[in-house]
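S.K.: sequence-free structure coming up:
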């Protein structure tokens, strides 16, 4: 009895695999005997054998006896053929990206015709989220954003997560400035770590911020009421206003810091400097005028702060962050 299919993923039909494996186990069968062994209908076996011969999986000798090609050769040939087919499919899928550009240009022209003044008013939270999703879908190069508040609500994260991930999958460069406290909120911090792991750049600012989204430097979105985003938003297309919003974003970006650039305390800075140059813990403790036990405790705390597992890694991490 033939086991379950193992060649389906290599584009071999079940009845073809059945016939090939029966021939492997019972070499020398003729077509009629093969039909009986496989339970094929009259006339079905000829088409199966012909297909197996085309794939070079079996040979039919002059006496009409079937012999199976070595399985190792067959599998390698099938893999090579399937990889070629997959490569061609991928090429066709990648080539279809040009269609999105054509449709996006039509869409941009439509927006331009519908909004001759350069500013569009969108009212209501759901309408704003739908418009953000639409603008994000047609963003191909860069997405800039400022989240004035540090923490995001669960609803806001749910609404923006998939559009953000979709942009990152397409290779869109994303830069985002968040207000202070973003990394202190577990929900927001988890969301940002997920996006940073996929390529988004994030900075945290202690200064007052203004909410803004800028799509491909062609369209921007700002709230109608900065204190209540549920009121709606203004969608800006006008070049002069866009230039001002871009300059505002870059100013926010330059004055913000990376989430992992949390400054060391004065004590940690001292321990770091001594740890790098001291050969022994006793020497480091003497320089700081503390006990060896206290010195080792502070070194361990510093390493936890840096996320390092040893002192060499801690020193390298501190150097990368520009702290030494």
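M.R.: Alright, I've got the coordinates. Every value quoted in this text rests on a predicted model; they were computed, and no experiment measured them. Residues are numbered from 1 along each chain as shown.
S.K.: C-alpha from now on. contacts and neighbour counts both.
M.R.: Noted.
S.K.: now the strands for the chain?
M.R.: Using DSSP state E, the strands of the chain run over residues 58-60, 66-68, 119-123, 142-147, 173-179, 201-205, 212-215, 219-223, 232-236.
S.K.: can I get those in JSON lines including mean neighbour count?
M.R.: Listed next are those as JSON lines, based on neighbours: other CA atoms under 10 Å:
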{"stretch": "strand 58-60", "mean neighbour count": "19"}
{"stretch": "strand 66-68", "mean neighbour count": "21"}
{"stretch": "strand 119-123", "mean neighbour count": "17"}
{"stretch": "strand 142-147", "mean neighbour count": "21"}
{"stretch": "strand 173-179", "mean neighbour count": "22"}
{"stretch": "strand 201-205", "mean neighbour count": "22"}
{"stretch": "strand 212-215", "mean neighbour count": "23"}
{"stretch": "strand 219-223", "mean neighbour count": "23"}
{"stretch": "strand 232-236", "mean neighbour count": "22"}
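S.K.: got JSON lines for those, with distance to residue 283 too?
M.R.: Converted to JSON lines, those look like this (distance: least, CA to CA, whole Å):
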{"stretch": "strand 58-60", "distance to residue 283": "79"}
{"stretch": "strand 66-68", "distance to residue 283": "77"}
{"stretch": "strand 119-123", "distance to residue 283": "66"}
{"stretch": "strand 142-147", "distance to residue 283": "47"}
{"stretch": "strand 173-179", "distance to residue 283": "42"}
{"stretch": "strand 201-205", "distance to residue 283": "38"}
{"stretch": "strand 212-215", "distance to residue 283": "53"}
{"stretch": "strand 219-223", "distance to residue 283": "57"}
{"stretch": "strand 232-236", "distance to residue 283": "61"}
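S.K.: out of these, the one nearest residue 98 is which?
M.R.: Of all these, it is strand 142-147 that lies closest to residue 98, at 17.9 Å by CA to CA.
S.K.: quick one: which of the strands of the chain is nearest residue 261?
M.R.: Nearest of the strands of the chain (CA to CA): strand 201-205, 9.4 Å.
S.K.: packing partners for that closest one?
M.R.: Applying 3 or more CA pairs under 8 Å, 6 or more residues apart in numbering; DSSP states H and E, one finds that strand 201-205 makes contact with strand 173-179, helix 239-255.
S.K.: list the contacts for residue 219?
M.R.: By CA atoms under 8 Å, 6 or more residues apart in numbering, the residues touching residue 219 are 235, 236, 237, 242.
S.K.: what about versus this one:
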């Protein structure tokens, strides 16, 4: 099914003096993302800059938006589902003329790594985060596609054209991007580094405990403790224990 241009086009636009118009657009976008804003207005509002659609139009809407990208495509992905599947299929199958930024949660990272391989590394910046993330697509900083929250009408999504509202959505994505880590680096980390024992060692390295005290606290021999420390530093490509602690946070092995 194709989406008629009118399904993606909104009327009006934000300019100085149109505060009510801007507020309406931001509230609608926030309601879809955060599920916390309800609209209870008794006054007349200007035409909306958020075009709502249903799940049958999702793939076509994403294809149209990505196909018009000139500079950048930024996307946040969580888990599996129609949004993630459509986004990865379109990104991998479309001629890459722009910078592609993908931020995903841990449950989507392997799928992202597999599907994004056709995109040249020079064009792709893929990262993973442990933070709470909302699905979102932003094209050129001028238009965004926002799926509805889980408890909203099934399959609903919105295409947001209002410049200020899109900017607000970009800031939400930038906040999630902060503290994320490179997807390829994350996948290269040995599963051995993700054990409870290694986390305990890393916490003590960060706290500055002596080897003797740390080994005693986690109930291993001093020799075993030092062997683990050497393996951790080698795996994290760290030249000092302090650097190992910093890298552990960057890689999500320790919370900040």
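M.R.: It's in. Predicted model only: the values in this text are computed from it and were never measured.
S.K.: circling back: deepest of the helices and strands packed on strand 201-205 of structure 1, which one?
M.R.: Mean neighbours per residue, mean count of other CA atoms under 10 Å, is largest over these for strand 173-179, with a mean of 22.
S.K.: what's that strand aligned against in structure 2?
M.R.: Following TM-score structural alignment, the aligned partner range for strand 173-179 of structure 1 in structure 2 is 99-105.
S.K.: now stretch 36-49 of structure 1
M.R.: Using TM-score structural alignment, stretch 36-49 of structure 1 lines up with nothing in structure 2.
S.K.: next one: stretch 78-93 of structure 1
M.R.: Going by TM-score structural alignment, stretch 78-93 of structure 1 sits over no part of structure 2.
S.K.: what comes up buried for that stretch?
M.R.: Buried residues in stretch 78-93 of structure 1, counted by 16 or more other CA atoms under 10 Å: residue 78.
S.K.: and that stretch, how far out from the chain's middle?
M.R.: Centroid separation for stretch 78-93 of structure 1 versus its chain: 23 Å, with CA atoms, centre = their mean, to the nearest Å.
S.K.: and if you look at stretch 132-146 of structure 1?
M.R.: Distance of stretch 132-146 of structure 1 from its chain centroid, counting by CA atoms, centre = their mean, is 16 Å.
S.K.: the stretch 1-150 of structure 2: helices as residue ranges?
M.R.: Counting by DSSP state H, counting those that start in this stretch, the stretch 1-150 of structure 2 has these helices, from start to end: 5-8, 19-34, 58-67, 82-93, 109-115.
S.K.: reformat the ones you listed as JSON lines; add mean neighbour count and distance to residue 214 of structure 2.
M.R.: Shown next, in JSON lines, are those (neighbours: other CA atoms under 10 Å; distance: least, CA to CA, whole Å):
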{"stretch": "helix 5-8", "mean neighbour count": "14", "distance to residue 214 of structure 2": "59"}
{"stretch": "helix 19-34", "mean neighbour count": "18", "distance to residue 214 of structure 2": "42"}
{"stretch": "helix 58-67", "mean neighbour count": "20", "distance to residue 214 of structure 2": "52"}
{"stretch": "helix 82-93", "mean neighbour count": "17", "distance to residue 214 of structure 2": "43"}
{"stretch": "helix 109-115", "mean neighbour count": "18", "distance to residue 214 of structure 2": "33"}
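S.K.: one step back: of the contacts of residue 219 of structure 1, just say which sits nearest to residue 162 of structure 1.
M.R.: Nearest to residue 162 of structure 1 out of those is residue 235 (CA to CA; 21.1 Å).
S.K.: residues in contact with that closest one?
M.R.: Taking CA under 8 Å, 6+ apart as the test, what residue 235 of structure 1 contacts is 119, 120, 121, 122, 219, 220, 221, 222.
S.K.: same thing with residue 240 of structure 2?
M.R.: Taking CA under 8 Å, 6+ apart, one finds residue 233 in contact with residue 240 of structure 2.
S.K.: which residues are in contact with stretch 106-114 of structure 1?
M.R.: Against stretch 106-114 of structure 1 from outside (CA under 8 Å, 6+ apart): residue 118.
S.K.: returning to that earlier point: could you dump the helices and strands packed on strand 201-205 of structure 1 to CSV with distance to residue 192 of structure 1?
M.R.: Formatted as CSV, those follow (distance: least, CA to CA, whole Å):
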stretch, distance to residue 192 of structure 1
strand 173-179, 10
helix 239-255, 16
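S.K.: looking at these, which is closest to residue 319 of structure 1?
M.R.: Nearest to residue 319 of structure 1, of all these, is helix 239-255, at 20.8 Å by CA to CA.
S.K.: that closest one versus strand 201-205: what angle between them?
M.R.: Per axes from the mean of the first three to the mean of the last three CA atoms, to 10 degrees, the angle that helix 239-255 of structure 1 makes with strand 201-205 is 80 degrees.
S.K.: who are the packing partners of helix 239-255 of structure 1?
M.R.: Using 3+ CA pairs under 8 Å, 6+ apart, helix 239-255 of structure 1 sits against strand 142-147, strand 201-205, strand 212-215, strand 219-223.
S.K.: let's go with 10 Å and repeat that
M.R.: strand 142-147, strand 173-179, strand 201-205, strand 212-215, strand 219-223 (3 or more CA pairs under 10 Å, 6 or more residues apart in numbering; DSSP states H and E).
S.K.: would CSV of those with distance to residue 230 of structure 1 be doable?
M.R.: Conversion of those to CSV gives the following (distance: least, CA to CA, whole Å):
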stretch, distance to residue 230 of structure 1
strand 142-147, 14
strand 173-179, 19
strand 201-205, 23
strand 212-215, 14
strand 219-223, 8
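S.K.: so which of those strands gets nearest residue 322 of structure 1?
M.R.: Set against residue 322 of structure 1 and scored by CA to CA, those come closest in strand 201-205, at 16.2 Å.
S.K.: the closest one vs structure 2, mean deviation?
M.R.: Following superposition, strand 201-205 of structure 1 is found to deviate from structure 2 by 2.5 Å on average (mean CA distance after the TM-score superposition for structure 1).
S.K.: please apply the same query to stretch 296-303 of structure 1.
M.R.: Overlaying structure 2 shows stretch 296-303 of structure 1 at a mean distance of 4.0 Å from the equivalent residues (mean CA distance after the TM-score superposition for structure 1).
S.K.: mind checking how far the equivalent of residue 222 of structure 1 over in structure 2 is from residue 170 of structure 2?
M.R.: Residue 222 of structure 1 maps onto residue 146 of structure 2 when the alignment is built from TM-score structural alignment. Using CA to CA, to the nearest Å, we find residue 146 of structure 2 at a distance of 12 Å from residue 170 of structure 2.
S.K.: overlap in contacts of those two?
M.R.: Applying CA atoms under 10 Å, 6 or more residues apart in numbering, one finds that residue 146 of structure 2 and residue 170 are jointly contacted by 136, 137, 138.
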